[in-house]
Structure formats: structure tokens, C-alpha cells
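Novice: prediction below, plus the sequence it came from.
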Amino acid sequence: MRLLHTSDWHVGRTFHGADLLADQDAVLSHLAELVERLSVDVVLVAGDVYDRAVPSAEAVRVATAALRRLRQAGAELVITPGNHDSAARLGAFADFAEAGGLHLRTTIDSIDRPVLLEDEHGPVALYGIPYLEPDPARLALGVRDARGHTGVLTEAMRRVREDLSARSPGTRSVVLAHAFVTGGVGSESERTIAVGGIEQVPGSVFDGVDYVALGHLHGPQRLADHLRYSGSPLAYSFSEAVRKSVWIVDLDERGLAAVDRVELPVPRQLATLRGRLEELLEDPAHDELRECYLSVALTDQVRPVDAMRRLRARFPYAVHLDWEPEGGAVGALRYSQAVRGRTDLEIVETFLADCRGTEPGDREREWLVAALEAAGRANADHREAVR
């Protein structure tokens, strides 16, 4: 049996405000092409199908179209919810969907009820563990003393192993889970699932099965031969420079036979630029970045006015902007240090210099004095009125 392991689609997510639905539709369409070209039998989606618990109508349309294409390409689908999904919404009509080859495992009481499929070597049991929020999950699982993610996932896997032990000898097993497993490396785009500062679970929790399809972390990672993150199909932060991919997993009569990484197309590349605004706008060497999502750090000593608008005139997909003046900005001080022993005028002048990288001019200083005097008179009138 051949499986395609993917996760963290986050359909409906934006990238620094840029709409990604067209990019998501394109890369998810490619998954269906892989299913057909590589003769994939089952697609595993290990959580975070959507970016929000209540996705937009357009996000639902893109996700539904992706699932339909995967099914039409010939694959069965097994899906579990992640921490971004609403398990109840994702699992709506699950019983009806199963008849059409879409297997939704979204509830705690279905953890030990696998999707059972057959190949020439016999049965394969695919177990879906939905994202488990520790406090409500430990009550629902009947393990009130369980601590954090490790405690509830330990109980979930106990149920999986118990069910598996009751099945016919030679039954191969696959688990889908959405969690932060020790040894994994996070990125900037994941929402923390920490509870009391503890979010990671040891990989040993998942011992005893042939393959574990993990979701939550957005970079493709191998923690062990049988324990892997597929990562998200698109980059959702500039920290995700690695090429996105899926795992193609082969099971033979003994269990896990092979796992291969297949890279996905990149609808739009990521790039970073650093320098003075005028240089970035004029240097022909940067022409190749016009079609990239761009993060820019400006090093001008004075913060340029309307910098993002001017950048987008040349780089339409500039989405992130920082100002990092050469030599550093005014040193950061605690508030009490910044104001101690200073007049109101000195505090305001320092604030403007910190924001703009240059001291106020004489004319600006006159305006500040007039504004402070007017504010002082207004405060005095207010105090008198209160008395």
C-alpha cells in the first residue's frame, strides 16, 4: 500500500496580509497529480486543514475542491483535525463522507476505531488522533490525573495499541497525530500549543506502530524512520526557506518498507532584501525579485516616508518591512530611565529622534513648545473644573 503524508494546509491563511487562496489551490492541485502519477492509495492529512475554526466560504471551496481532486485521482482520504480546525465542523457528515472514501477521524471516541483498508498483503489499520487539548481531553479520556500533552497522547496511544493487539496477526498500522514531538524544529508560523510551558511529547509515546504521520510543525522533518512531519505545502513565514514537500510511504507485508520525499512546486518564491531605500529601488540586480514575496530591511539613517508604497511600485509582492538604521537606532532604555530628570520637551524630542533617526529642527521645536504649553493650560483648566 502506498500512502501520501501531508498536513497543515491552513487553507484561508494570508501571508503578511497577502491572500494565498490561489497559491493554495495550485499546490493542492499538484497533490492530486502526484496521487495519479505515483499510484498513491491513501492520502493522510494530519491536521490543520483550515487556518481558522470558522473558515470563510472561499476557504471551504478551495479545500473541498482539493479533496474532490484527490478522490478523483484514485486515493482514499484519511483526515484528522489540528489545533486550528474546529473538530466538530470538520467532522460534520463524517458517516456519509466515509461511504465516498473520505474518512474523517475527528472525535475522541473514534481514536480506537481505525479506517481499515486492504491490499494484497492483508489489512492496514489507520488510526486518527485529533488534536487533544489536554484539560478537556483528559476528562473525555477518563484519565483525570494525566498531565499535559504527553498524558493525553499516552492514553490515546494505549487505546490504539489495545485495539491493534485484538486484530489479526500481520495487520499493519498507521497513526495520524497533531502534536509537537520532542526533536522537532518549529518555525515562526505555528501557533503555540503550550500548556503550563510544556507542549512537547517524547517520540516514544508513538512506539508500536508501523508509521506515524505527524502534523503541526511546518517544516518537513524525520524524527525516526517511522516518525515524520510532512510540513505545510506552502511557506507561511520567512523562516520557512526550506523547499516544501510530502512523504510517500510504502508498506509491504512486514510493515514500513520505504519513505521518499517528494518536493512540491513553489507558486511564489520568498526573498529578503537589505539596504537603503533609493539603492533598492534603483539597483537593476534586484529585478529578479519582482515576482517574489519580499521582506525588506531598510538601513537609511532617517526613516523613509511612505517606504512600502514606493517599494511596491517596483516589487508588487513586498509584504514585510523593517527599519534597521546603519549603526543602530537610539539605544533602548527602560521607561523610567528614559524619562528620569527630563522635561516634557526633552522627552518628546527624544521620542521623535528615536522614531525618525534625526533630531527635530528649530521650527519643529517651536511647534512642540506651543503644543506642550497648550496641553498644560488644558490640564490646568480641567483640574480647576473638577475642584
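Specialist: The structure has been received and is ready for your questions. Residues are numbered from 1 along each chain as shown.
Novice: when you work out contacts or count neighbours from here on, use the C-alpha atoms and nothing else.
Specialist: Will do.
Novice: how near is Ala380 to Met157?
Specialist: Distance, Ala380 to Met157, by Cα to Cα, to the nearest Å: 69 Å.
Novice: try Ile129
Specialist: Noted for Ile129: a distance of 9 Å to Met157, by Cα to Cα.
Novice: one more: Glu36?
Specialist: From Glu36 to Met157 the distance is 32 Å (Cα to Cα).
Novice: so between those two, which is more surrounded?
Specialist: Neighbour tally, Glu36 and Met157, criterion other Cα atoms under 10 Å: the higher count belongs to Met157, 21 against 16.
Novice: His320: which element?
Specialist: Using DSSP states H and E, His320 falls within strand 318-323.
Novice: buried residues, that strand. List them.
Specialist: 318-321, 323 (16 or more other Cα atoms under 10 Å).
Novice: neighbours of Gly122, how many?
Specialist: As a burial measure, Gly122 scores 15 neighbours (other Cα under 10 Å).
Novice: again with Asp252
Specialist: Residues near Asp252, counting by other Cα under 10 Å, number 15.
Novice: in this structure Val35 contacts Arg69, no?
Specialist: No. With contact defined as Cα atoms under 8 Å, Val35 does not reach Arg69; the gap is 9.6 Å.
Novice: in terms of neighbours, single out the busier of the two.
Specialist: Neighbour totals were compared for Val35 and Arg69, and Val35 leads with 24 against 19 (other Cα under 10 Å).
Novice: now for the helix or strand the more buried one falls within, which elements pack on it?
Specialist: According to DSSP H and E, Val35 maps onto helix 21-37. Helices and strands touching helix 21-37, by 3 or more Cα pairs under 8 Å, 6 or more residues apart in numbering; DSSP states H and E, are helix 57-72.
Novice: try it against this one:
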Amino acid sequence: MTFSKNIKFNFLNTDEQERYQKHLTLKDIGYEGQLELKNCSVLCIGAGGLGSSVLLYLAATGIGKIGIVDNDYVEKSNLQRQIIHETNTIGNLKIESAQERIKKLNPNSEVLTYEERINPENALKIIRKFDIICDCSDNFGTRYLINDACLILKKPLVFGSVQGFEGQVSVFNLYKNSPNLRDLLPESPVKNAIPSCSEYGVLGISTGLIGIFQVNEIIKIILKKGEILDGKILVFDLLNMNMKKLHLKSAQVNKRIKDLSQFADFYNDDECSEKNSEIKRIDANDFNSLYKTKPNKILLIDVRENEEFSTSAIEGSISIPLSHLQQESDLKFIQKESLIKEIFTICKSGKRSEKASKILSKFKIQSRSIVGGIEKVKKILSN
């Protein structure tokens, strides 16, 4: 596996020589190895549980260019495992929170951010810019999409997944005959057959550990050192402290991917799509008109965290954080109110409120997410 031939740097600056001293004295890295790390680019898809430890250790290791793809916002319930984020970044974009933390840790690393979900329209464009791809996503539609894009572009893919106390790590598509995700899972699991972290739960340190092992594989790939998990899957059970290594064979049929339209059904996942027909939206201007003319006919649910709500809120709104929205008592209250009032959801900019409206629709509660969020609504109301 070869990386970009356009080497940008042929020396380490004074800060880097001091910062990476323990690497420079390590015979398997040394000065030349550290330059290889500096001249490599890694894309991390997802800035959540896995992405948090991956991004921190990529920066600490001295990777020269780090890309982050995510369009989600930091929530309080994330902080149990997403250690790159902090309490004071709740409500901020994860890519912004992560970028700020990385620059504090290592200002020598260049950070590129993409405020979007990886999808069939942008996957090839984004992935081709980087040498190594690290999958820190949380759903199968996205995982297959990343895998297939890497096959098309001939990019090595470092895979990680976590559920509960268990986790897996592997390296796909490292060489021409290397296995890929389709060799591990030829058919996508039935939608909703495997519970998400929010439904099943996850041990915070399990995402940290698997993320660290993903970075370990990235380092070995760049340095061409050690035994890489190519054709192997490392499986952890942290509850019983068991670890095993499984072997994976490559099937040529799983490499016959020429473009992303071949397997569109694999990517047909709500989490892998920017479009969701279940979500109804309303422009801030239109909401403002209803708010002024029919205030008694509106239930405005603010799904930001309590701290955000206490700092700034629309008069008459109620606070039900997104992480609490599926609690039985809250759902019963909203269902009752929906019989006599029109339900609206609001957050900082509109992303979390869309999630909230999607959740409510699953419980047959009609609502509309306010585009632009509280910042836009308050601006209109103040005029």
C-alpha cells in the first residue's frame, strides 16, 4: 500500500521534535517514521464514541492531516463515552468541538471538517482526499457505503464496532487480495435487527479501547511495521476479559464494485441519508406567524439540554431534552397535548429538532421541526 507521492514535509520543526521525543527514540519509529506519520492523511468518519479516542490519538501521534465527517451535535448523554467533547460544548457541532480539542492537543495537525453525513453523493469526493479511512460510524448502511467507496478508490479501511461490553477491530482492503466488509457480512443485517447504542447501551471505555486499537492499526499501516489485522478480526469481551482473533478470507465476488449505484439498497438507511420523508419542517418565519396569532394552539418543545434552555428559551416553550424524549411520562404528555395543540420541535439550529420529530412520528405523534432553530426564531421575534 502506497500513500501520496507528494510529500509535503522533509523535516520536523522544533516543537514536533520535543513533542514526539518518545517516538523518536523508539527504533520502530524514529525520525523517518515520524515524518511518515506527519506526511499521512487520515479521514475519521464519525466523531462519536469511537471517533473521540481515534481523533485524540491521531493528533497525539502526529498525523499531519486529519479529516472529520459528522453533522451531529454534542448532547449530554454523549459525554459518557465521547471524551473529545466537553460539557461546555453541549449543543455545538461535534466537528467543531473535536477540531477545537485537537488543536489544543496538537496545533501541528491540520484538521479538515465536513458538516455532513457520508452519503452516496459525497462519499467518493471526500474519501479520495485521504490516505487511510477510519470507520467510526454507527450503522450498517454507512459502513457498507464506506467499504464500497474504499474498494472503488483502493483505500485501506480501518474498521471498528462496539456494542455493550464487546467490540471488534479489523483492517479491510489493505492489499489487492485483502478481505472487505462484504466478506465479513455478505448481506446487510435486517433493518432494526441489531439494536443501536441508544437502545442496547454501550460501556464508555469499550469505545475508547476499540478506537485506540484502530489508531494502532493506522500507525502500523503507515510505518509498515508489525502484524496488521489484514484478514483478521480482533474480538473483545471486556465483561469477561476475553480476546480472540478470527481469520477472514477474501472472495473475489465481493470486489466487483465499480460504482456506488450497484448496491444502493445497502445504503438505504435513515442514518445514511440526508433526506427523510417522515420529518415535517416549518420555516422560522411561518412559525413566527402562528406563534403570534395562535399561541394557545401551539406546544413548542425545546429539545436542547436543560442548561441551554435555562440560558435562552422562547417564551411559552417547554424543555424536554432529546435524550429524554422517549420517556413514557413525556410521551403521554405530548400525546395528550397533540389532541388539542399543534406540536413543534426546536433546538439550536434545527438538527436535533429533526431527530425529535422523527422520534415522535414513530409514536404516531405529528410534529414539525423548526428550520433554523432558536437562533433564527429569536432574531425574527425581536424585529
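Specialist: That came through fine. What you see is a predicted model, and the numbers here were worked out from it, not measured in a lab.
Novice: need the TM-score between these chains.
Specialist: With the length set by TM-score structural alignment, normalised by the length of structure 2, the two chains reach a TM-score of 0.25; 165 aligned residues with a Cα RMSD of 6.9 Å.
Novice: returning to that earlier point: check which element follows the strand holding His320 of structure 1 along the chain.
Specialist: Downstream of strand 318-323 of structure 1 (by DSSP H and E), the next one is helix 335-339.
Novice: got the contact list for that following helix?
Specialist: For helix 335-339 of structure 1, the surrounding residues in contact (Cα atoms under 8 Å, 6 or more residues apart in numbering) are Ile347.
Novice: where do the helices sit along the stretch 101-250 of structure 2?
Specialist: 123-127, 140-153, 181-184, 197-200, 204-223 (DSSP state H, counting those that start in this stretch).
Novice: by residue count, tell me the biggest helix in structure 1.
Specialist: helix 362-386 (DSSP state H).
Novice: what residues of that one count as buried?
Specialist: Residues of helix 362-386 of structure 1 classed as buried by neighbour count (16+ other Cα under 10 Å): Leu368.
Novice: name the surrounding residues that touch it.
Specialist: Outside helix 362-386 of structure 1, the residues that touch it by Cα under 8 Å, 6+ apart are 344-345, 348-349.
Novice: Ala307 of structure 1: which of those is nearest?
Specialist: Within those, distances to Ala307 of structure 1 taken as Cα to Cα reach their minimum at Glu349, with 23.0 Å.
Novice: can you count the residues close to the closest one?
Specialist: Glu349 of structure 1 has 18 neighbouring residues, counting by other Cα under 10 Å.
Novice: so how far is Glu118 of structure 1 from it?
Specialist: Glu349 of structure 1 sits 74 Å away from Glu118 of structure 1, going by Cα to Cα.
Novice: secondary structure element holding Ile66 of structure 2?
Specialist: Assignment of secondary structure by DSSP H and E places Ile66 of structure 2 within strand 65-69.
Novice: which helices and strands sit right next to that strand?
Specialist: strand 41-45, helix 49-61, strand 110-114.
Novice: export these as a markdown table, with columns for distance to Thr311 of structure 2.
Specialist: As requested, these are exported to a markdown table (distance: least, Cα to Cα, whole Å):
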| stretch | distance to Thr311 of structure 2 |
| --- | --- |
| strand 41-45 | 32 |
| helix 49-61 | 27 |
| strand 110-114 | 28 |
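Novice: format these as CSV; extra columns: mean neighbour count.
Specialist: Shown next, in CSV, are these (neighbours: other Cα atoms under 10 Å):
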stretch, mean neighbour count
strand 41-45, 25
helix 49-61, 26
strand 110-114, 17
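Novice: how about the ones you listed, which one is nearest Ile95 of structure 2?
Specialist: Closest among those, using Cα to Cα: strand 110-114, at 6.1 Å.
Novice: tell me the helices and strands packed up against the closest one.
Specialist: strand 65-69, helix 94-105.
Novice: run the last query once more with 10 Å
Specialist: Applying 3 or more Cα pairs under 10 Å, 6 or more residues apart in numbering; DSSP states H and E, one finds that strand 110-114 of structure 2 contacts strand 41-45, strand 65-69, helix 94-105.
Novice: tell me which of these is the most buried.
Specialist: strand 41-45 (a mean of 25; mean count of other Cα atoms under 10 Å).
Novice: list the helices and strands that strand packs on?
Specialist: For strand 41-45 of structure 2, the packing partners by 3+ Cα pairs under 10 Å, 6+ apart come out as helix 49-61, strand 65-69, strand 110-114, helix 123-127, strand 132-135, helix 140-153, helix 204-223.
Novice: one more time with 6 Å
Specialist: strand 65-69, strand 132-135 (3 or more Cα pairs under 6 Å, 6 or more residues apart in numbering; DSSP states H and E).
Novice: I'd like to know which elements the last one is packed against.
Specialist: Same thing as strand 132-135 of structure 2. For strand 132-135 of structure 2, the packing partners by 3+ Cα pairs under 6 Å, 6+ apart are strand 41-45, strand 157-163.
Novice: again, only using 10 Å
Specialist: Applying 3+ Cα pairs under 10 Å, 6+ apart, one finds that strand 132-135 of structure 2 makes contact with strand 41-45, helix 49-61, strand 65-69, helix 140-153, strand 157-163, strand 166-172, helix 204-223.
Novice: how many other residues sit next to Thr64 of structure 1?
Specialist: Thr64 of structure 1 has 12 neighbouring residues, counting by other Cα under 10 Å.
Novice: measure it to Trp323 of structure 1 for me?
Specialist: Thr64 of structure 1 sits 41 Å away from Trp323 of structure 1, going by Cα to Cα.
Novice: likewise Leu281 of structure 1?
Specialist: Distance from Leu281 of structure 1 to Trp323 of structure 1, counting by Cα to Cα: 16 Å.
Novice: ditto for Asp163 of structure 1
Specialist: 57 Å.
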